[in-house]
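Participant: one predicted model, sequence on top.
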Amino acid sequence: MDSIAFWNCGGAKKKEASLYMKEFINDYKVFFVGLVETKISSFDRIDFERIKGPNWDFFILPSEELSGGIMILWRIDIASFSVLKTLDYCMIGDLNVFNKGSWMIATVYGSKEVHKRRLLWDCIHEKSQRNIPAVIGGDFNCILSQEEKRGGRKFTFSQGSLEMFKFMNDNDYHDVGVVVQDILGSIIKWEVEEF
């Protein structure tokens, strides 16, 4: 197992999403997944084990009505995950990969509201001041270039794009882009070469 992934699944209880996730995890040897827009308000261990099996654990940030929601999944034989902070649109925690080290992981389902995005940047900045590497992934609901956009009006830097770009520059974060994409949604896979 050597990869982590983030995916806007558009509903984690959909049969197609579950099957696709299993296949993706096996094909790319994923041991940590940050799912956003799960549209799940509750999820019990029996439902979870039916989908993923006993070698996995999860933490859920419930959706509000029929939108949002974040779920973190990780292989318990490879790593542990401890939640540091949750917001309606973000879950931040430490991923400790056994005998390899720890990383701060922020899984984001970005708000379109300027005020909430600013709170998100402040929260991530605060939590990332510790001396461990950090990875931020998910759906930011904000794009930084024309290449990220399909159809519609031509891309222009909005206030949200400029603030996200400034946040990334101020904190030395780098956009790895979309590595794998499918009709079910975007998945960002980040290779952890040390594993």
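Facilitator: That came in fine, so what should we check first? Numbers count the residues shown, from 1 in each chain.

Participant: C-alpha only now, for contacts and for neighbours.
Facilitator: Will do.

Participant: just give me the neighbour total for Lys100.
Facilitator: Around Lys100 sit 11 other residues, with neighbours defined as other Cα atoms under 10 Å.

Participant: likewise for Ile51?
Facilitator: With other Cα under 10 Å as criterion, Ile51 counts 16.

Participant: again with the one 4 residues further on
Facilitator: For Asn55, the count of nearby residues is 11 (other Cα under 10 Å).

Participant: how close does it sit to Ala12?
Facilitator: From Asn55 across to Ala12, the span is 19 Å (Cα to Cα, to the nearest Å).

Participant: how about the strands in the chain?
Facilitator: Secondary structure of the chain (DSSP state E): strands located at 3-8, 30-36, 56-61, 70-75, 79-87, 90-97, 101-109, 134-139, 180-182, 185-191.

Participant: list the contacts for Ser80?
Facilitator: Applying Cα atoms under 8 Å, 6 or more residues apart in numbering to Ser80 gives the contacts 74, 95-98.

Participant: pasting the second one now:
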Amino acid sequence: MCWNVRGLGRRVKARAIRRFVQEKKPTILFLQESKLEVASPLLVRKMGGKILTGAVVVPVVGSVGGLITLWNQKDFVVKEEVIHSRFVAGLMEGVQGICCFINVYGPSVDADKEQFFRELSSFLEQLDCPVCLGGDFNAVLTQEEKDGGAVNPVSVNSFRDFVSQTNLIDLPFIWRSFYVV
């Protein structure tokens, strides 16, 4: 599951995440835009509860971003973590073998997107295992994916090229509800 939380500065957000985890019981949860310079172990435990006990945190850069990946340590053991300012990757071992989970928060400035996609593509090329890539890319593949407003065709093409060149599969939304906190 992925959730752009748009800031975790208010306690109500952490409680909403905790309720979500208790209700949906995800194995892995990608949170984007935490906007936290430091995510305390207490906050991380509060959000993951007894279900999502593993965590890796990427602090905010300036006033933008921040990533938190939570997972169930009964299902996955982290073999390696790679932390980048715009993504965090966990090479994990589960019952099905080794896989890589990558939580992404892409740049919102169109001029920065192409470089970001090159960096992420370069990282993906190094992997020799199944990959699950999720998060907020701050990019869309079609105009229909954008809630209001026009999209930059150069940005759309850059994202399409990235998806195509890395052989990723764009999965459809199967649950599109939004928590308002």
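Facilitator: Received, thanks. Computed from a prediction, not measured in an experiment: that's the story for all the values here.

Participant: coming back round to it: ok, the contacts of Ser80 of structure 1 in structure 2: which stay?
Facilitator: Retained in structure 2 by both residues aligned by TM-score structural alignment, their matches' Cα atoms under 8 Å are the following of the contacts of Ser80 of structure 1: 95-97.

Participant: stretch 25-37 of structure 2 aligns to what range in structure 1?
Facilitator: With TM-score structural alignment applied, stretch 25-37 of structure 2 matches the range 29-41 in structure 1.

Participant: now the terminal residues of the matching stretch, how far apart.
Facilitator: 28 Å.

Participant: residues contacting it, please?
Facilitator: Here stretch 29-41 of structure 1 makes contact (Cα under 8 Å, 6+ apart) with 1-13, 24-25, 61-75, 78-79, 107-109, 137-139.

Participant: equivalent analysis for stretch 165-174 of structure 1, please.
Facilitator: 121, 125, 144.

Participant: which residue numbers in structure 2 go with it?
Facilitator: The aligned range for stretch 165-174 of structure 1 in structure 2 is 160-169, by TM-score structural alignment.

Participant: gap between that stretch and the chain center?
Facilitator: Its chain's C-alpha centre and that of stretch 160-169 of structure 2 lie 17 Å apart, by Cα atoms, centre = their mean, to the nearest Å.

Participant: also stretch 100-107 of structure 2?
Facilitator: For stretch 100-107 of structure 2, the distance to the chain centre is 4 Å (Cα atoms, centre = their mean).

Participant: in structure 1, what range does it match?
Facilitator: Against structure 1, stretch 100-107 of structure 2 falls on residues 104-111 (TM-score structural alignment).

Participant: now for the longest helix that structure 2 contains, which elements pack on it?
Facilitator: Secondary structure of structure 2 per DSSP state H: the longest helix is helix 110-125. Identification of packing neighbours for helix 110-125 of structure 2 by 3 or more Cα pairs under 8 Å, 6 or more residues apart in numbering; DSSP states H and E yields helix 153-165.

Participant: and the helix it packs on, which residues are buried?
Facilitator: Within helix 153-165 of structure 2, the residues that qualify as buried by neighbour count (16 or more other Cα atoms under 10 Å) are 155-159, 162-163.
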